[in-house]
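[1] Got a predicted structure here, sequence first:
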Amino acid sequence: MSRIVYLNGQWLPEDEAKVSIFDRAFLMGDAIYEVTCVLDGMLLDYPGHAARLRRSAAELGLTLPLDDDALLAAHHEIVARNGMESGMIYLQLSRGVAERDFAYPPAGTEPTLVMFTQAKDVLVNPAAETGISVALVPDLRWGRRDIKTVQLLYPSMAKMEAKAQGADDAWLHEDGFVTEASAATAHIVTAAGTLVTRDLSHALLPGVTRSAILDLAARHGVTVEERAFTPDEARAAREAFITSATNFVVPVVRIDGAQIGDGTPGALTRELRAQYIATRRAAALAPA
């Protein structure tokens, strides 16, 4: 069955939704995006994703054509129109259609807003049971990684390099420190039980799931340090894991071939995943 997608205020079958070849997302990568998880037909951590979308738009001078209420309503409607119980909503906002030019088009150019769904059983994830391996890859992305742009070629290249090395994913590093995974936040747990996560800056995305996990850890008495950590610290960690909107918490059991802990998902990682799912499920946004 064809999905129903959103394009500039219209609800269309996916094969009828068309975007101009002159759209700046296509020509210049001049666009941002967000991904919101859906579980039980409801939105997980939606306020954080909406806030980050508006922050990204403000940083690039993009105009979001929907106010807060209309944006939330559109998320609920796309879930309903597609009868989706579990999966994700992808939203992309570009500066719109204009002649190809490095300079931004004049003020008043209509932006392009797209939304579509991807059905997925977000609760069943074999990697959460077995853990994943990661390879360390140099971070060669642009300097404003705090903005959630569609400039994803290098993260894709890094992930493919990791796979070529026999790993599941990449952890990126620069100047002697880990920044983040190819599409997730990187975390370690030290031998003393401290949860260490890189502090926010232009070097990495302010992960919505990251924020939730740090809050849950602190509430359960876990010492949290927001600071940069080295690849050697990561390899020597008791536990390691990644967080993202649709994968929640996934253990990392090998880094560059080095076994992490006993080579199985750690106790704190498993507990944080369970707590995240339970608390976010309980607080998920249902249609009004």
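    Now that the structure is in, tell me what you want to look at.
[2] contacts and neighbour counts: CA atoms only from here.
    Fine.
[3] Straight-line length of stretch 89-107, end to end?
    Using C-alpha to C-alpha, to the nearest Å, the end-to-end distance of stretch 89-107 comes to 29 Å.
[4] neighbouring contacts of it?
    Stretch 89-107 has contacts (C-alpha atoms under 8 Å, 6 or more residues apart in numbering) with 20, 22-25, 27-28, 30-38, 62-64, 75, 109-118.
[5] Tell me the buried residues in stretch 162-170?
    By 16 or more other C-alpha atoms under 10 Å, the buried positions in stretch 162-170 come out as Ala162, Lys163, Gln165, Ala167, Asp168, Asp169, Ala170.
[6] let me redo that: stretch 260-271
    Under 16+ other C-alpha under 10 Å, the buried positions of stretch 260-271 are Ile260, Gly261, Gly263, Thr264, Pro265, Gly266, Leu268, Thr269, Arg270.
[7] From those, which land in helices?
    If you go by DSSP state H, those have Leu268, Thr269, Arg270 in helices.
[8] want to compare, so here's the second one:
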Amino acid sequence: MIYFIDGHFTRRDELRISIDDRGYYFGDGVYEVIKVYNDELFTLKEHFQRLFASAAKIKMTIPFSEQQLIDVAKELIKVNKISNGHIYMQVTRGSSPRTHHFPDPAVSAVVTAYAVEAERPVEDMENGVAVKSVDDIRWLRCDIKSLNLLGSVLAKQEAREAGCPEAILHRDGVVTEGSSTNMFGIKDGVVYTHPVSNLILEGITRHVVLDLCKDLEIPVVEEAFTLDEAFEMDEFFYTSTTAEVMPVTAIDGIAIGNGKRGRLTKKLQDAFSAKIPSPLKGSI
């Protein structure tokens, strides 16, 4: 596999990352995951715009232009022969002796990236999955797609130990998002999701789904709802770059609706699939 690091393409056994990298010490950096369908990057502009926005929020300068990083991503797809999968790209503040404050004088940020093959989770998208509710113990800047993911890691592990692929996070009973996803409920034909704020990541797939709701004339209310209200939804789903539109059939062992993928969820899945570069592998 060919990787990109700090301006160069290299093989895994030739990778060299400093022990003084601030990503290693502090999680001082940001990242993006960009989906690849049929050799093409999906919603690439939106992902790279968010990467630069996240960097700006932590006062970090990325030493490459948006177009240069897009070119890097495309080259990784090509040299690694990725058909369907994703690009992972992260930027750390750079390598410097360990101090909590920013390096002074400043050092150059370090960009690393790789590409992997990964098929769509077709079976789960058809059958749906169960999720587990977990207290949202993360920091108060979840709008930044940062490397500080320990809260999400612990939530995901708690869900996994309960036999669920994802956690539904809540603060004092109010649903925020998932450990790595955005959460949506459907009640009486209306889609509900937490509004954009510092408590959630403004997901790219979230945006795509909200646009699809508009196209399909499905009413949307961007308003926080409680975990108790989540149990009473007719349908439920979550979204992410890799999960797409994933039906939730149960929360904490309690069936949502009839315990199967709902009609509007399926309609949104079909509309989402129609936006993806074809041909696609798998059917939902």
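    Received the coordinates, thanks. Note that the structure is a prediction, hence the values are computed from the model and not measured.
[9] TM between them?
    TM-score of the superposed chains, computed with TM-score structural alignment, normalised by the length of structure 2, equals 0.95; 278 aligned residues with a C-alpha RMSD of 1.1 Å.
[10] Any chance of TSV for the ones in helices among the buried residues of stretch 260-271 of structure 1, columns distance to Val124 of structure 1?
    As requested, those are exported to TSV (distance: C-alpha to C-alpha, whole Å):
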residue	distance to Val124 of structure 1
Leu268	19
Thr269	16
Arg270	14
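[11] And these, which is closest to Leu136 of structure 1?
    Proximity of these to Leu136 of structure 1 (C-alpha to C-alpha) peaks at Thr269, which lies at 20.6 Å.
[12] mind listing the strands in the stretch 151-284 of structure 2 by residue range?
    166-171, 174-178, 182-187, 190-193, 220-222, 235-240, 244-251, 254-255 (DSSP state E, counting those that start in this stretch).
[13] Read off where the longest one ends up in structure 1.
    On structure 1, the counterpart of strand 244-251 of structure 2 by TM-score structural alignment is residues 248-255.
[14] what comes into contact with the matching stretch?
    Outside stretch 248-255 of structure 1, the residues touching it (C-alpha under 8 Å, 6+ apart) are 127-128, 130-136, 209, 234-235, 239-243, 259-261, 263-266, 269-270, 272-273, 276-277.
[15] Now it: buried residues?
    Buried-residue list, stretch 248-255 of structure 1, by 16+ other C-alpha under 10 Å: Phe248, Val249, Val250, Pro251, Val252, Val253, Arg254, Ile255.
[16] Repeat that for stretch 28-39 of structure 1.
    Quick answer for stretch 28-39 of structure 1 (16+ other C-alpha under 10 Å): Met28, Asp30, Ala31, Ile32, Tyr33, Glu34, Val35, Thr36, Cys37, Val38, Leu39.
[17] cool, stretch 175-191 of structure 2 as well?
    For stretch 175-191 of structure 2, by 16+ other C-alpha under 10 Å, it's 175-186, 190-191.
[18] What of stretch 110-117 of structure 2?
    Those would be Val110, Val111, Thr112, Ala113, Tyr114, Ala115, Val116, for stretch 110-117 of structure 2 by 16+ other C-alpha under 10 Å.
[19] That one vs structure 1, average distance?
    Compared with structure 1 after fitting, stretch 110-117 of structure 2 deviates on average by 0.7 Å (mean C-alpha distance after the TM-score superposition for structure 1).
[20] For that stretch, grab the matching residue range in structure 1.
    With TM-score structural alignment as the criterion, stretch 110-117 of structure 2 aligns to 112-119.
[21] what residues are up against the residue in structure 2 that Thr130 of structure 1 lines up against?
    In structure 2, the residue matched to Thr130 of structure 1 (TM-score structural alignment) is Asn127. Applying C-alpha under 8 Å, 6+ apart to Asn127 of structure 2 gives the contacts Pro247, Lys260, Arg261.
[22] Take these and lay them out in CSV including distance to Trp139 of structure 2.
    As requested, those are exported to CSV (distance: C-alpha to C-alpha, whole Å):
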residue, distance to Trp139 of structure 2
Pro247, 27
Lys260, 34
Arg261, 33
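[23] how much space between the aligned residue in structure 2 for Gly87 of structure 1 and Tyr37 of structure 2?
    Correspondence of Gly87 of structure 1 to structure 2, assessed by TM-score structural alignment: Gly85. Separation of Gly85 of structure 2 from Tyr37 of structure 2 (C-alpha to C-alpha): 7 Å.
[24] Same question for Val248 of structure 2.
    24 Å.
[25] ok, now Asp188 of structure 2?
    Taking C-alpha to C-alpha, one finds Asp188 of structure 2 at 33 Å from Tyr37 of structure 2.
[26] Tally up the residues packed near Thr279 of structure 1, please.
    Using other C-alpha atoms under 10 Å, Thr279 of structure 1 has 13 other residues around it.
[27] again with Ile132 of structure 1
    23.
[28] separation between Arg206 of structure 2 and Gly173 of structure 2?
    22 Å.
[29] What lines up with Asp232 of structure 1 in structure 2?
    Match for Asp232 of structure 1 (TM-score structural alignment): Asp228.
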